[in-house]
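> Quick check, what structure comes out for this input:
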Amino acid sequence: MSDEHKPDGQTPEQPHDQSYDASTGPSAAPEPPAPEEPTQPLAGWPDGRAYGRPGSEDIAPAGPPPYGSTYGQQQPPQQQQQQPAPPQGQGPYAPAAPTVPFAPPGGPGGPGGQGESMYFGPGPYPPAGYPRQQRPRPFPLWAWPAIAALALVVGVLGGLAGGALQDELASQRGTVDNGLDGVRTQSAAPLDADNGSVPAVAQALLPSTVQIVAEFDGQAAGATGSGFVLDREGHIVTNNHVVASAAEDDGPIVVIDHEGKRHEATVVGRSAVYDLAVLDVEDGEGLEPAALGRSQVLRVGDPVIAFGAPLGLSQTVTSGIVSALDRPVTTSGESDDESSYINAVQTDAAINPGNSGGPLVNLAGEVVGVNSAIATNGGSSGEAGNIGVGFAIPIEQVITTVDQILRTGKAEYPVIGAQVRTGGEPDSAGATITEVMPDTPAERAGLLKDDIITAVDDKPVNDGIALIVAIRTHLPGDTVEMSVIRGGDEQVVEVELDGKVG
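Alright, predicted model coming up:
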């Protein structure tokens, strides 16, 4: 069955439910009556016109089906004369199925009016009311600028989000969701607790000790220090002052392991107030982590061994004893918030410039502190060296700060929101408050200017440095009891510590 040709512009005049007979055509003809069409295909249909197009110049197939005029139009007399059909089985074609023009719904010209013919050829007819193909609605031109603007906005926002994500990932390289619980540390001591051999400790710990070379004030390799391997993921613990300049200037940091292999390193996070930093080294998974011990079980006189690279001399080992415990020590920084206050382990093991960040180890081969500072005699003959008074950050504080850095890339320290006098009080019986800031833990606890704090959780406080050190051994959110003298009367107040990043 050939495709339907649908005319345009004609109003329907007849109902669509006309009945048709396959041999005689419509049961009722439209007004005016349509000319009678042949009921059999005729050989040699005159004129060779295309379907329903009188006088068409198009080339039409020879022979049936018959080529008639538009349905409902009058034919010239010579075209209405029926010619005899060829005998059965003779002529160019054999008899075909009866064929009549299909009257479209609504009368002559179909639903849309006159102007084009409609012919379905031989065979069954399509149902009346054959749906007219709908032309697609053109896309409005005004929408294209809106789509382009939307695509531009999406592209810009996507670029900004991608850049922010990249910066965030870059700044958080080396962090671990679970902190120390999410990395593979060395839990067992490499030696027995009653081991008395310094050479055995040296053999156990040297593979875990590294030298650090960092940029300082724009000078490559201007700073040297030490560190130790924290875990099998390649994290290194060292002092903040060893890498602070390189971290601020985004300068190069190189970690040199015990075999002399150099590793590029980046800073995961650092704390100026505790003088600690955590590095992440490339290809550091093969490094051997050091075991972590406890400084709280140390006694004055216990043997300890210091590891590091003093004066750039890597893999150096010195030994001594614990000279004192809970020694309040401060190192100056660019501001009070960046000054390091340490509740230190004091030792007479030789510690020199370049030892900073290296481990202080007990005879079981466990790290009990991080070498950080040395006392000097105040001379001006260049950089001071060892005089037998060195200080290490207790491993308990190291574990707390390192865990915070691994989780977030930052460390917090506790504060009370008050200023205290830190010098010039040789006969002081405690720490004198010089200022209380508004809306701080100190104000909420009722502390006032000129109050003298003599103890924190029953531990005596002799001066301002001792008070700061005592507070910083706690965590933000802890509640501590402070013994306070005001106007000659002593009272105890509870202070809930606030936190600050640094």
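
> C-alpha only now, for contacts and for neighbours.
Will do.

> how near is the residue nearest to residue 419 when sequence neighbours are not counted to residue 301?
Nearest residue to residue 419 in three dimensions, chain neighbours excluded: residue 435, at 5.0 Å (Cα to Cα, 6 or more residues apart in numbering). Using Cα to Cα, to the nearest Å, one obtains 40 Å as the distance from residue 435 to residue 301.

> what do you get for residue 208?
Taking Cα to Cα, one finds residue 208 at 25 Å from residue 301.

> Repeat that for residue 480.
On the measure of Cα to Cα, residue 480 and residue 301 end up 31 Å apart.

> Settle it for me: which of the two has more neighbours?
Neighbour count, other Cα atoms under 10 Å: between residue 480 and residue 301, residue 480 has more, with 15 against 12.

> wouldn't the more buried one be in contact with residue 473 here?
No: checked against Cα atoms under 8 Å, the pair residue 480 and residue 473 is beyond contact range at 11.0 Å.

> Am I right that the residue nearest to residue 419 is in a strand?
Yes: Residue 435: assigned to a strand according to DSSP: H, G, I helix; E, B strand; the rest coil.

> can I assume it is in contact with residue 452?
No: using Cα under 8 Å, residue 435 is not in contact with residue 452; the gap is 11.8 Å.

> And those two? Which one has more around it.
residue 452 (28 against 17).

> count of neighbours near residue 238?
So residue 238, with other Cα under 10 Å, has 31 neighbours.

> Give me the spatial nearest neighbour of it, chain neighbours excluded.
residue 357 (4.0 Å).

> please give me the structure for this one as well, since I'd like to look at both together:
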Amino acid sequence: MTENQGERPEDRTPEEPQVGGEAVWQPPRPTTPASEGYPQPVPPAAGPAVAAPQTPAPQAQTPQTSIPPRPQAPYGQYAFGPAVPTGTQQTVPFADSTPPAGRQKVGAGKVVGIMVAAAIVGGAAGLGGAYAGASLFSTSSSTTVAGPSTVTVNDTDAVNQTTGIAAKVVPSVVTISASNGSTGGTGSGVVLSEDGYVVTNTHVVTLDGATADATITVSTSDGRVFDAEIVGTDPIYDLAVIKLTDAEGLTPIDFASSADLNVGDTTVAVGAPLGLSNTVTTGIVSALNRSIQIASSAAPETTEDDTQDDGNDRTPPFYFDFGDEGQQTTATETISIAVIQTDAAINPGNSGGALVDDEGALIGINVAIASAGSSAEAGSIGVGFSIPSDVVQRVTDEIIADGTATHGLLGASVTPAASVEGATISGAYLADISAGGAAEGVGLQVGDIVTAFNGVPITDATDLTAQVRAAAGGSDATITFVRDGETRTVDVTLGELG
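As a prediction, the model looks like this:
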């Protein structure tokens, strides 16, 4: 397959589990004093006791016009939730909405309350053995939990690290409602700036690729509602930036470097699965540098130079509906992305939300989940995926500056080495070299097997495509490959995906 453009939906074999490099155990860092880091707990005020919050029963909404179901396929599904009517966002008292000056850990006794938006995070992708449902976008009716919900820490001596993380992160997560005619859906986004730049998934703002002109409204955790416009989308990595109209005083998320993660590190996801706003789930980093295929929400048109062929004929994991002007209902392209795998629960209705570390700093934007069943409403099985924060930061910076993002181009058609007769190692087999491309320029040849890209192990064609796309166009990279049984390395300046 050329690692250019999106892959064709043909014969995709599930990629092997992998971890980038060795996961090195590190001793836990000391917890900061209770006076530092996160909003401080406030003892309950004297006075009448406050009754425990009552959660209203889910209410069915008016059925929506159906979106044609996407093709069924193995592995995963997008966790893009049903539409939630404007005005159902929930707010609760919050001790201190001002973010801490530094990224400091939280100890016991940190937080009194949490003000949480009806945030949503995304998901759909897969691993071997799982089964993909159709889009998790609502096609008939949807439910929501309406009304205010107050979260109070009754015992400040019993609060834990997650309590503080939630208090810090929730003000930086917003609810996004997108609609076009009688169709609509909700997702979430993460605040990038005080004046209203927000990152989310492309499939949230395009309604799984069904439209290029959705009406977008955004609700913040303090109850404000804004109109929003799309600044730019990046279908190659399923990221988008929107700008809230006349926004000020928002709470930007802190970024951590995803390159510093280890398998086993703490993860916290914030979102509104199944319309249940203010949901915080915890887990660990299950794997790094996982590569998955998802259907593109708006992949660029394929040209002869961009055709990607991985030598397989299987249906890809799942699809976005996308096409010309967002109106075509059958996905014909897939994208390969490198992701963080986590067991923090990510469910339908979580698209575009935050995955953070033990200091409440962003390590990923949730994009996909694996499903063990065929139901479009299947939930978390502990296998969720997030776009790494380093990619998120690069792509969003480029979109805000230029309206578009760049991606690397190697200039080679690749296929899994395991599919080549006589192959004794795994990797990405170079089946064809494009004239004048980056690969040809550094002497790569047909028959070479790429085994690492910038130090990240490459086990098949999807791995190589995902890693090349994660890099910026024109950036430098180091490729490790095997030729005639000999391992070699070469430095290459990537081209730019057109």
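
> For residue 384 of the first structure, what is the corresponding residue in the second structure?
Counting by TM-score structural alignment, residue 384 of the first structure lines up with residue 378 in the second structure.

> So the residue nearest to its match when sequence neighbours are not counted versus residue 488 of the second structure, what's the distance?
Nearest non-adjacent residue to residue 378 of the second structure, counting by Cα to Cα, 6+ apart: residue 371, 6.4 Å away. Per Cα to Cα, residue 371 of the second structure is found 39 Å from residue 488 of the second structure.

> Give me the more crowded residue out of those two.
Taking neighbours as other Cα under 10 Å, residue 371 of the second structure and residue 488 compare with residue 371 leading, 32 against 13.

> From residue 381 of the second structure, how far out is the more buried one?
Residue 371 of the second structure is 7 Å from residue 381 of the second structure, by Cα to Cα.

> before we move on, which element is the residue nearest to the spatial centre of the first structure in?
Among the residues of the first structure, the one closest to the centroid is residue 165, at 4.9 Å (Cα atoms, centre = their mean). In this assignment (DSSP states H and E), residue 165 of the first structure forms part of helix 143-171.

> In the second structure, what stretch matches that helix?
Residue span in the second structure matched to helix 143-171 of the first structure, by TM-score structural alignment: none.

> Burial check on residue 199 of the first structure, number of neighbours?
11.

> likewise the one 5 residues further on?
For residue 204 of the first structure, the number of neighbouring residues by other Cα under 10 Å comes to 19.

> got it, and the one 10 residues further on?
By the other Cα under 10 Å criterion, the neighbourhood of residue 214 of the first structure contains 25 residues.

> Tell me the residue in the second structure aligned with it.
By TM-score structural alignment, residue 214 of the first structure lines up with residue 178.

> Secondary structure element for the closest residue to that match other than its chain neighbours, which one?
Counting by Cα to Cα, 6+ apart, residue 178 of the second structure lies nearest to residue 216, which is 4.6 Å off, once chain neighbours are set aside. Using DSSP H and E, residue 216 of the second structure sits in strand 215-219.

> Compute the distance between the match of residue 214 of the first structure and residue 251 of the second structure, please.
Residue 178 of the second structure is 22 Å from residue 251 of the second structure, by Cα to Cα.

> For the longest helix anywhere in the second structure, name the packing helices and strands.
For the second structure, the longest helix by residue count, based on DSSP state H, is helix 389-402. When contacts are defined as 3 or more Cα pairs under 8 Å, 6 or more residues apart in numbering; DSSP states H and E, helix 389-402 of the second structure sits against strand 225-234, strand 239-244, strand 362-370.

> which residues in the first structure does the helix or strand following the shortest one align to?
Same thing as strand 239-244 of the second structure. Downstream of strand 239-244 of the second structure, the first helix or strand assigned by DSSP H and E is strand 266-271. Taken onto the first structure by TM-score structural alignment, strand 266-271 of the second structure occupies residues 303-308 there.

> before we move on, what about stretch 340-351 of the second structure?
Going by TM-score structural alignment: stretch 340-351 of the second structure matches residues 345-356.

> picking that back up, same list, the helices and strands packed on helix 389-402 of the second structure, but as TSV with mean neighbour count and distance to residue 403 of the second structure please.
As requested, those are exported to TSV (neighbours: other Cα atoms under 10 Å; distance: least, Cα to Cα, whole Å):
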stretch	mean neighbour count	distance to residue 403 of the second structure
strand 225-234	21	5
strand 239-244	26	9
strand 362-370	32	19
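
> For residue 258 of the second structure, find the nearest of those strands.
strand 362-370 (5.4 Å; Cα to Cα).

> quick one: that closest one to the first structure mean distance?
Following superposition, strand 362-370 of the second structure is found to deviate from the first structure by 1.1 Å on average (mean Cα distance after the TM-score superposition for the first structure).

> corresponding residues in the first structure for that strand?
The aligned range for strand 362-370 of the second structure is 367-375, by TM-score structural alignment.

> again, but for stretch 193-204 of the second structure
Going by TM-score structural alignment: stretch 193-204 of the second structure matches residues 231-242.

> And the matching stretch, end to end?
20 Å.

> Which residues belonging to it are considered buried?
231, 232, 233, 234, 235, 236, 237, 238, 239, 240, 241, 242 (16 or more other Cα atoms under 10 Å).

> With stretch 477-486 of the second structure instead?
Applying 16+ other Cα under 10 Å to stretch 477-486 of the second structure flags 477, 479, 480, 481, 482 as buried.

> List the contacts of the aligned partner of the first one in the first structure.
If you follow residue 477 of the second structure across to the first structure using TM-score structural alignment, you land on residue 480. The contact partners of residue 480 of the first structure, by Cα atoms under 8 Å, 6 or more residues apart in numbering, come to 456, 457, 494, 495, 496, 497.

> Helices along the first structure, start to end?
77-80, 143-171, 198-205, 240-249, 395-408, 441-444, 464-472.

> Ok, which of the ones you listed comes nearest residue 311 of the first structure?
Residue 311 of the first structure sits nearest to helix 240-249 of all the helices of the first structure, at 13.0 Å, using Cα to Cα.
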